[in-house]
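> Can you look at this prediction? I've put the sequence above it.
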Amino acid sequence: VIYANKISLFPIGTLLYVGIGASAGKVGYANENGYSNQQITGLIPLNCYSRFYFYYLSALKDKIRDNAFFTTLPIINNAYLGQELIPFPTISEQHSIADYLDQKCSEIDELISIKQQKIEKLKDYKRSLIFECVTGKRKV
């Protein structure tokens, strides 16, 4: 956020929303205080749980991006983003939903990591097999 040549610090919990370019619509969550460039909009949730809205905006990424103003690149400005209707469940519901999604997404990420490791081992085996066959070290 820039105000009259003053750069403001985004606090922990700020949602970092990409508003322009190939990554428009992507959302991140600030685990630390930080700054950004003008392509990132800092959304500082007030009276709500930012992890819930991180998941909400992540789920709507394609919808918002597809309806964004386009020239050469998609542009999601603050006025457009401000028109998006956002649900407002109770704080306890927001925490429950976000905590559940944190747990499930973590489990899924772990499974993905295990599968990626297996894929890398199979790729290594494939490269090794090709090398051995073309160099005559393995009889076909």
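Alright, I've got the coordinates.

> Every contact and neighbour count from this point should use C-alpha atoms.
OK.

> All the helices of the chain, in order from the start?
Taking DSSP state H to define them, one finds helices in the chain at 50-59, 61-66, 78-82, 91-134.

> which helices and strands sit right next to the first one?
So that's helix 50-59. Helix 50-59 is packed against strand 27-29, helix 91-134, with contacts defined by 3 or more CA pairs under 8 Å, 6 or more residues apart in numbering; DSSP states H and E.

> quick check: angle from it to helix 91-134?
With axes from the mean of the first three to the mean of the last three CA atoms, to 10 degrees defining the directions, helix 50-59 sits at 50 degrees from helix 91-134.

> another structure for you, compare them:
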Amino acid sequence: MAILNFNACFPDSIVGIVPNEEIDLDFLFYALKALKAKFLSEATLTTQYNLNVDRIGPIKIPIPPIGEQKEIVLNLEADTATIDKAISKAEREIELIREHKEAMIAEAVMGKRKVK
């Protein structure tokens, strides 16, 4: 899924959605992202997944008032920012551990570290 900031044409295997003023674009993105598994279950699969309006049109998305949509987006962005920060920290720690492992291997191979 993606939000485009330009006009586009889509082949029959992709569905483009243009929201009206009653739907916050970011809210719609999160709602569609939450329905990804449902969309994939509706897609036909040959060499790639294919979606069309006939297959996903009947899927309903609850649309609260615009103010509530914006509040949901703000809360999601705050929560996911915290999660993303934790993921980033964990990934950096993993990278440091890998670097330490590589250094230990190099020291052992060069005879600078005793191996038991």
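Everything's here; your move. The structure presented is a predicted model; accordingly, all values stated were derived computationally and were not measured.

> Overlay the chains and give the TM-score.
Overlay of the two chains. TM-score (TM-score structural alignment, normalised by the length of the second structure): 0.83; 113 aligned residues with a CA RMSD of 2.0 Å.

> Among the helices and strands packed on helix 50-59 of the first structure, show me which one is buried the most.
Of all those, strand 27-29 carries the top mean neighbour count, a mean of 20, counting by mean count of other CA atoms under 10 Å.

> contacting residues around that one?
G13, T14, L15, L16, Y17, V18, R51, F54, L57, S58, K61 (CA atoms under 8 Å, 6 or more residues apart in numbering).

> number of nearby residues for the fifth one?
Y17 of the first structure: 24 surrounding residues under other CA atoms under 10 Å.

> got it, and the fourth one?
Taking other CA under 10 Å as the neighbour definition, L16 of the first structure ends up with a count of 22.

> how close does the counterpart of D84 of the second structure in the first structure get to K137 of the first structure?
Under the alignment by TM-score structural alignment, D84 of the second structure pairs with D109 in the first structure. Separation of D109 of the first structure from K137 of the first structure (CA to CA, to the nearest Å): 39 Å.

> Y17 of the first structure now?
Relative to K137 of the first structure, and taking CA to CA, Y17 of the first structure is found at 54 Å.

> L73 of the first structure -> the second structure?
Looks like L73 of the first structure aligns to Q48 there (TM-score structural alignment).

> ok, now E132 of the first structure?
So, by TM-score structural alignment, E132 of the first structure is matched to E107.

> returning to what we had before: for the helices of the first structure, which one sits closest to K6 of the first structure?
For K6 of the first structure, the closest of these is helix 78-82, at 18.8 Å, according to CA to CA.
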